[in-house]
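# Compute the structure for the input listed below.
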Amino acid sequence: MSDAFLYRVKAAQRDLIERCAGIERAVSITGFSKSQVGRWNNPNDPDLMPIGAVRALEADCCQPLITAVMAEAAGRRLTDPEAERQSDVNVLAAHAEVMRLSGELANSVAVAIADGHFSPTEATAVDRVAANLERAMSDLRAMAAVVKARGGATASLRVVSGAEG
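Presented below is the predicted three-dimensional model:
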């Protein structure tokens, strides 16, 4: 296994614990000790979650974060069974969120490398923003797939002109 893959899994573990309302709640969901869940949450600790804990936490927050990383490592992607709900997302709002997070990511990287050194702590901060951007991009792509499947949709966009007449 490559270090990059392990870092992705560790980041997914942290995100999964966060989306399940933190370490204490992850303890109650998985039945593992607080210290063990803390090791899973620590990016510098090599401990990885067992499959049973992954399934329990992913089921709780309804987001297959670690499963998606595993699929990507095998050259696959997961499909969203709730893609239908994405068709109701406002195109402009989804695009705005992607653009906002893109700017936030650019800023995070710029701050991280400003002193000429990219520390592990800075990499963790950048990864958190990148994870949020990845989620926003996934939502936008799922919405676009539904629109394509339906043959188009109303964009709720109006052109405003200063000319009367």
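# use CA for all of it now, contacts and neighbours both
Fine.
# sec struct for residue 49, please.
What DSSP: H, G, I helix; E, B strand; the rest coil gives for residue 49 is coil.
# Verify the stated contact: it with residue 40.
Yes. Contact criterion Cα atoms under 8 Å: residue 49 and residue 40 qualify, at 6.4 Å.
# what sits in contact with each of the two?
Common neighbours of residue 49 and residue 40, counting by Cα atoms under 8 Å, 6 or more residues apart in numbering, are residue 13.
# These two: who's more crowded?
Per other Cα atoms under 10 Å, whichever of residue 49 and residue 40 has more neighbours is residue 40, with 23 against 17.
# element containing the more buried one, please.
Residue 40 is part of helix 34-41, with elements assigned from DSSP states H and E.
# Can you point out the buried residues in the helix or strand just after that helix?
The helix or strand immediately downstream of helix 34-41 is helix 51-61, counting by DSSP H and E. Neighbour counts using 16 or more other Cα atoms under 10 Å place 53-55, 57-58 of helix 51-61 among the buried residues.
# so which of the residues you listed comes closest to residue 130?
Ranked by distance to residue 130 (Cα to Cα), the buried residues of helix 51-61 are led by residue 58 at 19.6 Å.
# all helices of this protein, in order?
3-19, 23-30, 34-41, 51-61, 65-73, 83-86, 91-113, 120-149 (DSSP state H).
# Now distance to residue 161 too, for those, in JSON lines please.
Formatted as JSON lines, the helices of the chain follow (distance: least, Cα to Cα, whole Å):
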{"stretch": "helix 3-19", "distance to residue 161": "44"}
{"stretch": "helix 23-30", "distance to residue 161": "53"}
{"stretch": "helix 34-41", "distance to residue 161": "52"}
{"stretch": "helix 51-61", "distance to residue 161": "45"}
{"stretch": "helix 65-73", "distance to residue 161": "45"}
{"stretch": "helix 83-86", "distance to residue 161": "31"}
{"stretch": "helix 91-113", "distance to residue 161": "19"}
{"stretch": "helix 120-149", "distance to residue 161": "28"}
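# here's the other one to compare against:
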Amino acid sequence: MDAFIYRVKAAQRDLIERCGGIRRAEEITGFSKSQVGRWNSPNDPDLMPIGVIASLERDCGQALVTSVMAETNGRRLSDPEIERAQDVCLLRNHAELMRQSAELAHTIAGVVADGQVTPSEAASVDRVAAELERAASDLRASIAVIKSRGGQASGLRVVGGEG
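A predicted model of the protein is given here:
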């Protein structure tokens, strides 16, 4: 259960960040700065009410906390904007996934270098892992579109080649 709470807390922090930070989340939700700060703190046990989650997710267009809840029960959310993925470049998504993977490896190497992982260091690894997760999701969305179309011709061409 602790891992689940840590994931929800991380999703809450990401949600607040994607909505523009504590001040903006305060405006959206109508809750005080200190309450929003408690939701944003990895060391505070306060969890957002469902209505707040819905408001913030609607504002930023990303179901971050709801996705964690669904995954905990063995479910995945479908993306209502799957059409946006039609314009997503497979190679760009792959490159971003590889960049995020390298960033995660770099972050973890720095964190474990002294043989001790602090809660703050764990939080920084989690933030990078969340970005890696998003990059993987974007790649999977572009693959899903290609599969739904029955395949897709590659846009790659040999430079200087004929035809």
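# quick check, nearest of the buried residues of helix 51-61 of the first structure to residue 99 of the first structure?
residue 58 (27.4 Å).
# So the residue nearest to the closest one when sequence neighbours are not counted versus residue 109 of the first structure, what's the distance?
Excluding the flanking residues, the one nearest residue 58 of the first structure by Cα to Cα, 6 or more residues apart in numbering is residue 64, at 5.2 Å. Separation of residue 64 of the first structure from residue 109 of the first structure (Cα to Cα, to the nearest Å): 27 Å.
# do you know which of the helices of the first structure lies nearest residue 157 of the first structure?
Proximity to residue 157 of the first structure (Cα to Cα) singles out helix 91-113 among those, at 8.3 Å.
# check the fit of the closest one onto the second structure and give the mean distance.
Its matched residues in the second structure lie on average 0.5 Å from helix 91-113 of the first structure after superposition (mean Cα distance after the TM-score superposition for the first structure).
# Give the buried residues for that helix.
Buried residues in helix 91-113 of the first structure, counted by 16+ other Cα under 10 Å: 91, 94, 97-98, 101-102, 104-105, 108-109, 112.
# now swap in stretch 23-36 of the first structure and tell me
Within stretch 23-36 of the first structure, the residues that count as buried by 16+ other Cα under 10 Å are 23, 25-27, 30.
# residues near the closest residue to residue 127 of the first structure other than its chain neighbours, how many?
Nearest non-adjacent residue to residue 127 of the first structure, counting by Cα to Cα, 6+ apart: residue 11, 7.5 Å away. By other Cα under 10 Å, 23 other residues sit near residue 11 of the first structure.
# And residue 11 of the first structure, how close does it get to residue 78 of the first structure?
Distance of residue 11 of the first structure to residue 78 of the first structure, computed by Cα to Cα: 18 Å.
# what's the mean distance for the helix holding residue 40 of the first structure versus the second structure?
By mean Cα distance after the TM-score superposition for the first structure, the fitted helix 34-41 of the first structure averages 0.2 Å away from its aligned residues in the second structure.
# Now do that helix and helix 51-61, the angle between them.
Going by axes from the mean of the first three to the mean of the last three Cα atoms, to 10 degrees, helix 34-41 of the first structure is angled at 80 degrees with respect to helix 51-61.
# what range in the second structure does helix 34-41 of the first structure sit on?
Residues 33-40 of the second structure are matched to helix 34-41 of the first structure when aligned by TM-score structural alignment.
# If you count neighbours, what's buried in stretch 122-134 of the first structure?
122, 126-133.
# quick check, nearest of those residues to residue 36 of the first structure?
Minimum distance to residue 36 of the first structure across those is 21.7 Å, recorded for residue 128 (Cα to Cα).
# And the closest one, how far from residue 70 of the first structure?
For residue 128 of the first structure, the distance to residue 70 of the first structure equals 19 Å [Cα to Cα].
# Residue 88 of the first structure now?
From residue 88 of the first structure to residue 70 of the first structure the distance is 29 Å (Cα to Cα).
# Please say which of these two ends up with more neighbours.
Applying other Cα under 10 Å to residue 88 of the first structure and residue 70 shows that residue 70 carries more neighbours, namely 17 against 12.
# Tell me which residue of the second structure matches up with the more buried one.
So, by TM-score structural alignment, residue 70 of the first structure is matched to residue 69.
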